[in-house]
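*Asks:* this one's sequence-less:
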């Protein structure tokens, strides 16, 4: 039995979740899972590899262990369950994602609803000690909102070493106890931990039993929780492991604490179907009353084709914004699935008439806090937003010498802008080198301009920025004569959401990005 919080992690974040769910559902929905030849598991692994969701290659055991890990992951997230006849079904939340509904609000609700005990953590190899009766993500929000901790938590020193070991309930008394332990650790370091710490919390799943090995394992658990919680846009997890409430999300955090800490924990975790039907509800749904009929839900040839198209579309829409079903989109999906374009077009027009912006923005939320080896993906994603949502003419020119990542130009308002997208998992500050580089970008603008429009502003898109950045932006403006700004990817997502009902004009965007400072939640004019 595991004596700390625990999470399975075939993926540490929620990237590609909709496509993974689609593959698993295609091969397993309404079917009995267990066959001696492991046909379901091996079909899922092949499907994940074919969709580019799992690295291809020789499988370690050839017995479908990877597929079972993904199944456990989807169950822990509230998206699937197994019935008492060993058949797999999507929850209502899983079904909603499979029908193309936006993943972000669905998964945010499920993350906050996650609890110990659960159908995933209540028994077997994943069993977490029954002393934990807590919604862990809400507990983390309670700590971050506690003024005694100065608005931050350290992932390794505090969440890994203390929170996942002692966060037993959402009661204020437990919060107080953990806060005291964290403050003691800030004052005295590891000397504040009990002498039998390793003996108390080491998992039987671990081979090594040294303090360093135990803490490294706990660090992986804490990091997984951080990736999932940051997906909600309520928390910022910066490089170096500092967790903070996301600027502008303070009231949303308090609302989540008030709502979820007051709710009683779900019962019947030992009955997987009953529990998962209650847990796996999307926003707006109170109950799952479906009568699941394997015959009615059997996977016919047309249903398999539809799922293949769904998986290919969801995978494509994580790499580019799809605002409508164009012939180019239809052709790309037909090519990847081998299905006729007429079939692809009919299914996409029915299931995704508004395109796939929400799936793309889900991926963008993850990219913003990604490592620098995903920097080019973040740059291209940012370009796509300015082109396909905000309506600019754009060009991605990063990695081409003294050039910014993206150039944009407004036909309607006759101006241009340059954008540097910084996929750093830390608060951004424009170093002396970066300031000089931006000044060079501005002065060299005529050499890479995409039309005759004059340069109106420069902007940094970052995961987070330091307060010192405003002075640095103004210093660049003083040297190069062009105003600038910085904005978080989180606020770009908020702008995209507003644009669905009330698009920004190019004059509004020019004023916004020429502000000479880091933009805040209040600048975005998100009122209906």
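*Replies:* Yep, it's here. This structure is a prediction, so every number in the text was calculated from the model and none was measured.

*Asks:* every contact and neighbour count from this point should use C-alpha atoms.
*Replies:* Will do.

*Asks:* who touches residue 48 in this structure?
*Replies:* Residue 48 makes contacts with 20, 23, 54, as judged by C-alpha atoms under 8 Å, 6 or more residues apart in numbering.

*Asks:* which of the residues you listed fall within helices?
*Replies:* Judged by DSSP state H, the contacts of residue 48 include 20, 23 as members of helices.

*Asks:* buried members of the contacts of residue 48 into ChimeraX, please.
*Replies:* This is the ChimeraX syntax for the buried subset of these, where burial follows 16 or more other C-alpha atoms under 10 Å:
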select :20,23
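
*Asks:* can you tell me which helices and strands the lengthiest helix in the chain packs against?
*Replies:* Assignment by DSSP H gives helix 211-230 as the longest helix of the chain. Applying 3 or more C-alpha pairs under 8 Å, 6 or more residues apart in numbering; DSSP states H and E, one finds that helix 211-230 contacts strand 235-238.

*Asks:* ok, structure two:
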């Protein structure tokens, strides 16, 4: 048996989950119905496709000259497997294994909204699992790690935050369950670490928790820092927690934490977080049976685990027969490849109809002939509404991506303002002390800052940029129109946002007397976009929302629709 990993483990070819849907679509197009283990050509093909889509860093592939290679494809495949998005099937012990998608994986390939699917998979992630058994994580770990992290963030003794080093030093190598007793012991370890640093750690820390496959000698600080084994694993757990919106990055000064950035609970979702802790904390762990000396029985157990773990939100069991699953055809694999390339286009463009330009763009990206691309697109974009909805799923992913997709978020916002609302719009970000986007109708202008945050609070330097730099620059006019509003578009807002917005508006009005401000998060913003597309809102309704002087709520939007 392989060396036992003495700590929580998680695959990390990418530490953030934003690109999982696209990566899975490429994987499905390459690997579904084929064997995976030991199939180096398939792994190389997947690796090449990821390179072509800019989903992974290209390498020099010197391993390939020696008949090896494909490790990038292997680790990306392991990431998808760890999230319960595919499983291995064998008809009998003598036949090769086949790759097939779970229900959650199939839903992502079919362009269903990714965020609720992946949030459920993250919350349900557990030790032991088919993945953790495969990489041989110590069986003493029996917990849902993300529930453990949320419980820690709820503990008053920890003052509402965790650092990545604390997770690396005190959590991933010691917390074996998510019961209140286990969490209490972990709290004690963290408090000692905050007081005494690495001197609080056990004497055997570096030997007990070093990687069993590495001969490198680490000191404790190096092991838990960025670039160290435990530090990198801890950071990946933190990034996943932030992706699902329950954890947010916060300036360490807010907590006097002695770190530039810490992770805190997203207080705007506290009720939902409490419900998730109750639901997933009390739900029994899924059974991962490990028969001894029977590889086929172990493979069947792993398959059963993956199919159950990978059910869609709200479902308990995958009712499909293997025969139904094996009916996945070559045309459907092609559909997955086109879907991945269409998804790439959605990062910058609203696609509501299948034009020659769209076919060319998708065809150039995926490399398939244009006739095949057009036929696949006719399946994927069944109506303008479906096209907008699929675009907005990608747009929402950008809105929580942090700096990774911030520029794409700006460009996509300008695209929405122009394509959906018929406004003039320009993306300006990255060109100096300017807002991210300016937009205008026949009668008025607005400036917009996009913030790829899960809980944006409008900090003081951002307030100053708006009232001291941006608004004065448009005091005379914006494209010949009077500036009427400035707005912030973000995935979500912190409780401090409205108070900080009021301060900003008051100071901005010393330059433009009647200017107003607002903030709108993804739920009401999607509501606005879809309602406008249906003719239920007008440009003047947009201005009403943007001049509300506070965060816009779904009720505000619905009231305008019903008026």
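*Replies:* Okay, I see it. Everything quoted here is computed from the prediction, not taken from an experiment.

*Asks:* quick one on the thing from earlier: can you give me the buried ones in the longest helix of structure 1?
*Replies:* Residues 214-215, 218-230 are the ones in helix 211-230 of structure 1 that count as buried (16+ other C-alpha under 10 Å).

*Asks:* name the residues that touch that helix?
*Replies:* Contacts of helix 211-230 of structure 1 with the rest of the structure, by C-alpha under 8 Å, 6+ apart, involve 5-7, 9, 12-14, 111, 137, 155-156, 159-161, 164, 198, 202, 208, 235-237, 243.

*Asks:* swap in stretch 166-175 of structure 1?
*Replies:* With C-alpha under 8 Å, 6+ apart, stretch 166-175 of structure 1 has contacts from 4, 131-136, 138-139, 142-143, 178, 261.

*Asks:* which residue range of structure 2 does it align onto?
*Replies:* Mapping stretch 166-175 of structure 1 onto structure 2 (TM-score structural alignment) gives residues 174-183.

*Asks:* can you give me the end-to-end span of the matching stretch?
*Replies:* Start to finish, the residues bounding stretch 174-183 of structure 2 are 10 Å apart (C-alpha to C-alpha, to the nearest Å).

*Asks:* just stretch 449-467 of structure 2 next, same as before
*Replies:* 13 Å.

*Asks:* show residues contacting that stretch.
*Replies:* Under the criterion C-alpha under 8 Å, 6+ apart, residues 242, 245, 248, 266, 268, 398-403, 405-406, 409-410, 413, 433, 435-437, 486-497, 500-501, 504-505, 507-508 lie in contact with stretch 449-467 of structure 2.

*Asks:* please redo it, this time with the cut-off set to 6 Å
*Replies:* Contacts with stretch 449-467 of structure 2, where a contact means C-alpha atoms under 6 Å, 6 or more residues apart in numbering, come from 399-402, 435-436, 488-494, 496-497, 504, 507-508.

*Asks:* leaving aside the residues next to it on the chain, what's closest to residue 73 of structure 1?
*Replies:* residue 8 (5.9 Å; C-alpha to C-alpha, 6 or more residues apart in numbering).

*Asks:* ditto for residue 556 of structure 2
*Replies:* residue 545 is the one closest to residue 556 of structure 2 (C-alpha to C-alpha, 6+ apart), at 7.6 Å.

*Asks:* just give me the mean distance for whichever strand or helix holds the one you found relative to structure 1.
*Replies:* Following DSSP states H and E, the helix or strand that holds residue 545 of structure 2 is helix 539-546. Here the mean offset of helix 539-546 of structure 2 against structure 1 after fitting is 4.3 Å, by mean C-alpha distance after the TM-score superposition for structure 1.

*Asks:* list the buried residues of that helix.
*Replies:* For helix 539-546 of structure 2, by 16+ other C-alpha under 10 Å, it's 541-543, 545-546.

*Asks:* ok, now stretch 353-363 of structure 2?
*Replies:* So stretch 353-363 of structure 2, judged by 16+ other C-alpha under 10 Å, has buried residues 353-354, 358-359, 361-363.

*Asks:* how about stretch 129-143 of structure 2?
*Replies:* 129-133, 135-138, 141-143.

*Asks:* just put those residues in CSV and tack on secondary structure and distance to residue 449 of structure 2.
*Replies:* Below are the buried residues of stretch 129-143 of structure 2 laid out as CSV (DSSP: H, G, I helix; E, B strand; the rest coil; distance: C-alpha to C-alpha, whole Å):
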residue, secondary structure, distance to residue 449 of structure 2
129, coil, 42
130, helix, 44
131, helix, 41
132, helix, 42
133, helix, 46
135, helix, 44
136, coil, 46
137, strand, 44
138, coil, 47
141, coil, 44
142, coil, 44
143, strand, 41
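
*Asks:* now for those residues: which two are most distant?
*Replies:* Based on C-alpha to C-alpha, the longest span within these runs between 135 and 143 and measures 16.6 Å.

*Asks:* now do the helices in the stretch 301-450 of structure 1.
*Replies:* 301-316, 327-337, 341-351, 357-367, 375-388, 432-443 (DSSP state H, counting those that start in this stretch).

*Asks:* wait, which of the ones you listed is closest to residue 191 of structure 1?
*Replies:* Here helix 357-367 is closest among the helices of the stretch 301-450 of structure 1 (C-alpha to C-alpha), at 35.8 Å.

*Asks:* the closest one vs structure 2, average offset?
*Replies:* So helix 357-367 of structure 1 averages 4.6 Å relative to structure 2 (mean C-alpha distance after the TM-score superposition for structure 1).

*Asks:* between helix 301-316 and that helix, find me the angle.
*Replies:* Here helix 357-367 of structure 1 runs at an angle of 50 degrees relative to helix 301-316 (axes from the mean of the first three to the mean of the last three C-alpha atoms, to 10 degrees).

*Asks:* any of the contacts of stretch 449-467 of structure 2 buried? List them.
*Replies:* 399-402, 435-436, 488-494, 497, 504, 507-508.

*Asks:* tell me which residues in stretch 47-62 of structure 1 are buried?
*Replies:* Counting neighbours by 16+ other C-alpha under 10 Å, stretch 47-62 of structure 1 gives 47-48, 50-51, 53 as buried.

*Asks:* can you add secondary structure and distance to residue 185 of structure 1 and give these back as JSON lines?
*Replies:* Shown next, in JSON lines, are the buried residues of stretch 47-62 of structure 1 (three-state DSSP; distance: C-alpha to C-alpha, whole Å):
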{"residue": "47", "secondary structure": "helix", "distance to residue 185 of structure 1": "47"}
{"residue": "48", "secondary structure": "helix", "distance to residue 185 of structure 1": "43"}
{"residue": "50", "secondary structure": "helix", "distance to residue 185 of structure 1": "48"}
{"residue": "51", "secondary structure": "coil", "distance to residue 185 of structure 1": "46"}
{"residue": "53", "secondary structure": "coil", "distance to residue 185 of structure 1": "40"}
